[in-house]
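Colleague: Sequence first, then the predicted structure:
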Amino acid sequence: MNLKMMRGGACLPMLCALGLGLFSACTSEGGSKEAASTPATVAATSLTAAAPDTTTNAVATTAPKDSTATGDSTAAKAPAEVPVKDEAADNPGAILPHKRIVAFYGNPLSKRMGILGEIAPEKMLAKLDSEVKAWNAADPSTPVQPALHLVFVTAQGKPGKGGTYRLRMSDHLADTVIAWAAKRNAIVFLDIQIGQSTVEQELPRLEKYLKLPQVHLGIDPEFAMKNGAIPGRKIGTLDAKEINYATSFLNDIAVKYDLPPKILVVHRFTQRMVTNYKDIQLRPNVQFVMHMDGWGDRVLKKSTYLAYIKREPVQYTGFKIFYHNDTKKPGSKLYTPEGVLALSPKPLYIQYQ
């Protein structure tokens, strides 16, 4: 894929002390660039700041085809509602499908990685309250579980001391977000952007938090780089084997500490971000969410959801809403809860950035 580096629109911030650029998840305008087989454009601007600030935007020109309108045999066989096989659903404390998760994403050290760090904590939590209220009103049959989704391992534009193009946040940051979440009885997701590291190398450090019943895991394949690739210059990828390590790790933690089912959220907005999806192994103590992570207008986002989430089903589905990027196109409006609920299957994980 030929990616052109541009200035403006988004940024790859710098940490002054470390000289490392941090990346925000998410990034494609609806993820359409692969479906259209057109070059993508990544906006990358370096800022000088004392904390991470970043958003990388991969923009394309056309949307993926609606899976119901293609001649592809897989798409043609896709049911109206993707069947969910979940052994964990009846376990004590299971969240899905009994509740819909509404999460605020970002990093408190950054005003530009997402709503979690964009505004002061109390204002952020009040805004989360308003979104929870809106979703409860839109679908009273499915209570909302609020969540904070922290980018805890961040991709880097430079190799860093370990040469892995990733930066681990401090335990203090995780403790802070967990404390904020407790004020709203919210759960927490710790998200990892592994750069040139591996899932196997990053997860053991998280056990101290994942053994808490309210803490869950997110993985962003966009920044999982292979063959020496550098984050931000191309879109990364994870294979089912790597994802299976994560589901096994979470399942073992749930058993070891006698916990309710753990949730794994995997971000996706292109086909190649997740390979061999049929080989992803579901576990009896893990609930799996494949999350549509692209930005753009509503038509583009719906097309991406159908092409890469519905068409290649795993278990539960997620949908991201960008307060800023989804309205970049003149006349574009944010998806409302009612609009998201019109999708099939109905997402049970909603993330705001």
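Modeller: Arrived safely, thanks for sending.
Colleague: C-alpha from now on. contacts and neighbour counts both.
Modeller: Fine.
Colleague: Helices of the stretch 151-300 of the chain, start to end?
Modeller: Taking DSSP state H, counting those that start in this stretch as the test, the helices found in the stretch 151-300 of the chain are 171-182, 199-210, 240-256, 298-304.
Colleague: One more to weigh against that first structure:
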Amino acid sequence: MLDAGKEGVYRLFPSIYYTDAIKTSRHEENFKPYWVASESEIVVEPQVAGQDESIILNDDILAFYGHPRSERMGILGRYSITDLDTRLSELAVEYGAVNGGRGVRKAFYLIYGTVWPQGEIGILQESILLEYIQYALERDILIFIDHQIGRYDPIDALKKMLPYLRYPNVHLALDPEWRTTKPMQEIGSVTADEINRAQQVIQDYLLEHNLPGERLLVIHQFNWRMIQEREKVKSDFPRVRLVHCADGFGSPTLKAASYAYNAQATNMPIKGFKLFYNFGIPGAGYDQPLLTPKQVIELTPRPYIIMYQ
């Protein structure tokens, strides 16, 4: 991730972030060549009908973000599932005390597609993903699976994740920063048309497979170039709730400026906010100081999805 206020060229090569994941993946074959699963390769499980109201109508969402196989890519890779659950529950109490009486839904936010040099993509091993999904299903925890896109079309990246919507607690995310063939050298981007088509593809999939309820699609942004023609993004798909998430680390002043820029996009009214812990990793960015839950909730407009990396 870049500093929220930084422009231009990255200074760090991806290996500083991904060394742990590479070593583990090579030994255990935890990533595969990029491919898009066809519908014939997926057995869609029947679903129990759920409520059609928005899951953020009465609740905020609080998530821990990262790659399960890398301590360098966020808090989610630094602890076991049970430890993450405990820590997230403790943080949820803090948010519940300042969010005006709204509920707090816990979530695990997994990097599913990780960008490599030349924009290639490493895919999270399915058995690991399903372990998180099953644990979360049994405890009313949400799952977000995030794709960094790389050199691929965002719709193809999205289609890779669609079959997991058969699980009612699964939601999707795309990170335009990594939609590039030169990760860590340039900031990637998606277009408004691609975001709109992504929402349509999700909605069509839900209808085709008779999957109930709405699903969230999170789009990250910390730099103007990450969403081209941003004013043309739609957010009126009945079955897809678009979330515009402010990304990027830095001081409170920088983060406030980044969030204020995202707030200008009133055509994407549901906002998210991301915070970065300091784990003492050389070269890794973090928030200094970390905003308090009260400060986060007081952002304008208030974020409804809050994630910690």
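Modeller: All right, it came through fine. Bear in mind the structure is a predicted one, so any value in this text is a computation, not a measurement.
Colleague: about what we covered before: so which of the helices of the stretch 151-300 of the first structure is the most surrounded?
Modeller: Of all the helices of the stretch 151-300 of the first structure, helix 298-304 has the most neighbours on average by mean count of other CA atoms under 10 Å, namely a mean of 23.
Colleague: Give me the residues contacting the helix or strand following that one.
Modeller: With elements assigned by DSSP states H and E, the helix or strand that comes after helix 298-304 of the first structure is strand 316-321. Contacts with strand 316-321 of the first structure, where a contact means CA atoms under 8 Å, 6 or more residues apart in numbering, come from 84, 287-295, 305, 309-310, 334-335, 340, 345-353.
Colleague: And for stretch 176-189 of the second structure, what's in contact with it?
Modeller: 8-14, 115-120, 148-152, 154, 190, 219-221, 225-228.
Colleague: can you list the helices of the stretch 151-300 of the first structure in JSON lines and add distance to Leu217 of the first structure?
Modeller: Shown next, in JSON lines, are the helices of the stretch 151-300 of the first structure (distance: least, CA to CA, whole Å):
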{"stretch": "helix 171-182", "distance to Leu217 of the first structure": "12"}
{"stretch": "helix 199-210", "distance to Leu217 of the first structure": "8"}
{"stretch": "helix 240-256", "distance to Leu217 of the first structure": "8"}
{"stretch": "helix 298-304", "distance to Leu217 of the first structure": "23"}
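Colleague: Can you say which of those is nearest to Met6 of the first structure?
Modeller: helix 298-304 (22.4 Å; CA to CA).
Colleague: so how far is Leu341 of the first structure from Gln145 of the first structure?
Modeller: From Gln145 of the first structure over to Leu341 of the first structure the distance is 16 Å, taken as CA to CA, to the nearest Å.
Colleague: neighbour count winner among those two?
Modeller: Gln145 (21 against 16; other CA atoms under 10 Å).
Colleague: pretty sure that one is in a strand, no?
Modeller: Yes: under DSSP: H, G, I helix; E, B strand; the rest coil, Gln145 of the first structure sits within a strand.
Colleague: now the equivalent of Gly122 of the second structure over in the first structure, nearest residue through space, not along the chain?
Modeller: Residue correspondence to the first structure (TM-score structural alignment): Gly122 of the second structure is matched to Leu167. For Leu167 of the first structure, ignoring the flanking residues on the chain, the nearest one in space by CA to CA, 6 or more residues apart in numbering is Thr154 at 5.2 Å.
Colleague: Could you check how far the one you found is from Trp180 of the first structure?
Modeller: The value you get for Thr154 of the first structure to Trp180 of the first structure, if CA to CA is used, is 21 Å.
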